[in-house]
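Novice: One predicted model, sequence on top.
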Amino acid sequence: MRLNSIKPAAGANPSRRRVGRGIGSGLGKTAGRGHKGQKSRAGGFHKVGFEGGQMPLQRRLPKRGFVSLTRKDTVEVRLSALDRMAGDAIDMLALKQAGVIPSSALTVKVILSGTIERAVKVQGIAVTKGAKAAIEAVGGSVE
């Protein structure tokens, strides 16, 4: 079998519907658009969610919840990622240079996930209670 000889199964790609090509095509005259009305006309368009002047659903329902604008700027780092890093002093610049976090990250938080076997000095990074206890248990420090 060659890549250039592969073809889709018979009937898998039906030919596209040719509308407005005469009565014999089955889609002549109105071309499947029905009679009259905005959707039958060329350029007949209304915005998504428009309900003919009725108050649209997205405006009838109450607003709910909250999405933080800074969510994409915050990154979580596992303890196991700190364990794999070279060097004892770990700050945001060291994490970016090691490729652990993206360069666009503005805030970092170390979470208790995985294990850490060596003493590291964490500087200028947010750390959860559990992660802080785990770092200090192996002789490390959090500043």
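Specialist: It's in. The model shown is predicted, which means the values in this text are computed figures rather than measured ones.
Novice: going forward, measure contacts between C-alpha atoms and count neighbours the same way
Specialist: Noted.
Novice: Just the buried positions in stretch 120-137, please.
Specialist: Within stretch 120-137, the residues that count as buried by 16 or more other C-alpha atoms under 10 Å are Val120, Lys121, Val122, Ala126, Val127, Ala131, Lys132, Ala134, Ile135.
Novice: do stretch 77-95 as well
Specialist: Val77, Arg78, Leu79, Leu82, Asp83, Met85, Ile90, Met92, Leu95.
Novice: ok, and what's touching the longest helix along the chain?
Specialist: Criterion DSSP state H: the longest helix present in the chain is helix 129-137. Contact with helix 129-137 is made by Leu79, Val110, Ile111, Leu112, Ser113, Thr115, Ile116, Ala119, Val120, Ser141, Val142, as judged by C-alpha atoms under 8 Å, 6 or more residues apart in numbering.
Novice: One more to weigh against that first structure:
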Amino acid sequence: MELNSIKPAAGSKRARRRVGRGIGSGLGKTAGRGHKGQKSRSGGYHKVGFEGGQMPLQRRLPKRGFKSASLKYNAEISLTDLERLGAAEVDVLALKAAGLVGELAKVVKVIKSGELTKKVALKGIGATAGAKAAIEAAGGSIA
């Protein structure tokens, strides 16, 4: 086989439709555009979503709902989650490994929800004022 002998499979390529090339082609005179009207004229068409002057659907429907992209990167864990984890030192990687926060999480914060009895050292994790007090009361620390 040579590069100059390569051809596409039979029937896989079709000739492009040549419109406006005479009556014998089947697409002469109006070239498949019909008679009169905006769509038959050159340069005559309307933008996507245009409904002939009627208020378009995307403007008739109410605007609602928004999901912040930062939700993917920010995560919260509770004191109860820290208690269940049972690790002496906790960082973001340990929380990801335990499945407590998502893989995309970059910022993690501990909230005061539940009780903490074990001593826990947090590294690179934030905490609310109430959670910080609870962690320090249990003998833990936040770095």
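Specialist: Arrived safely, thanks for sending. Keep in mind that this is a model prediction, so the values were computed, not measured.
Novice: Save the buried residues of stretch 77-95 of structure 1 as JSON lines, and put in secondary structure too.
Specialist: JSON lines is the format used below for the buried residues of stretch 77-95 of structure 1 (DSSP: H, G, I helix; E, B strand; the rest coil):
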{"residue": "Val77", "secondary structure": "strand"}
{"residue": "Arg78", "secondary structure": "strand"}
{"residue": "Leu79", "secondary structure": "helix"}
{"residue": "Leu82", "secondary structure": "helix"}
{"residue": "Asp83", "secondary structure": "helix"}
{"residue": "Met85", "secondary structure": "coil"}
{"residue": "Ile90", "secondary structure": "strand"}
{"residue": "Met92", "secondary structure": "helix"}
{"residue": "Leu95", "secondary structure": "helix"}
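Novice: from the contacts of helix 129-137 of structure 1, which ones fall inside helices?
Specialist: Leu79.
Novice: which residues in structure 2 form strands?
Specialist: Secondary structure of structure 2 (DSSP state E): strands at 74-78, 89-90, 107-111, 121-122, 126-127, 141-142.
Novice: after superposition, how close is the last one to structure 1?
Specialist: With both structures laid over each other, strand 141-142 of structure 2 and its partner residues in structure 1 are 0.7 Å apart on average (mean C-alpha distance after the TM-score superposition for structure 1).
Novice: If you count contacts, what does that strand end up packed against?
Specialist: Packing partners of strand 141-142 of structure 2 (3 or more C-alpha pairs under 8 Å, 6 or more residues apart in numbering; DSSP states H and E): strand 121-122.
Novice: counting contacts, what elements does the strand it packs on pack onto?
Specialist: Counting contacts by 3+ C-alpha pairs under 8 Å, 6+ apart, strand 121-122 of structure 2 packs against strand 89-90, strand 141-142.
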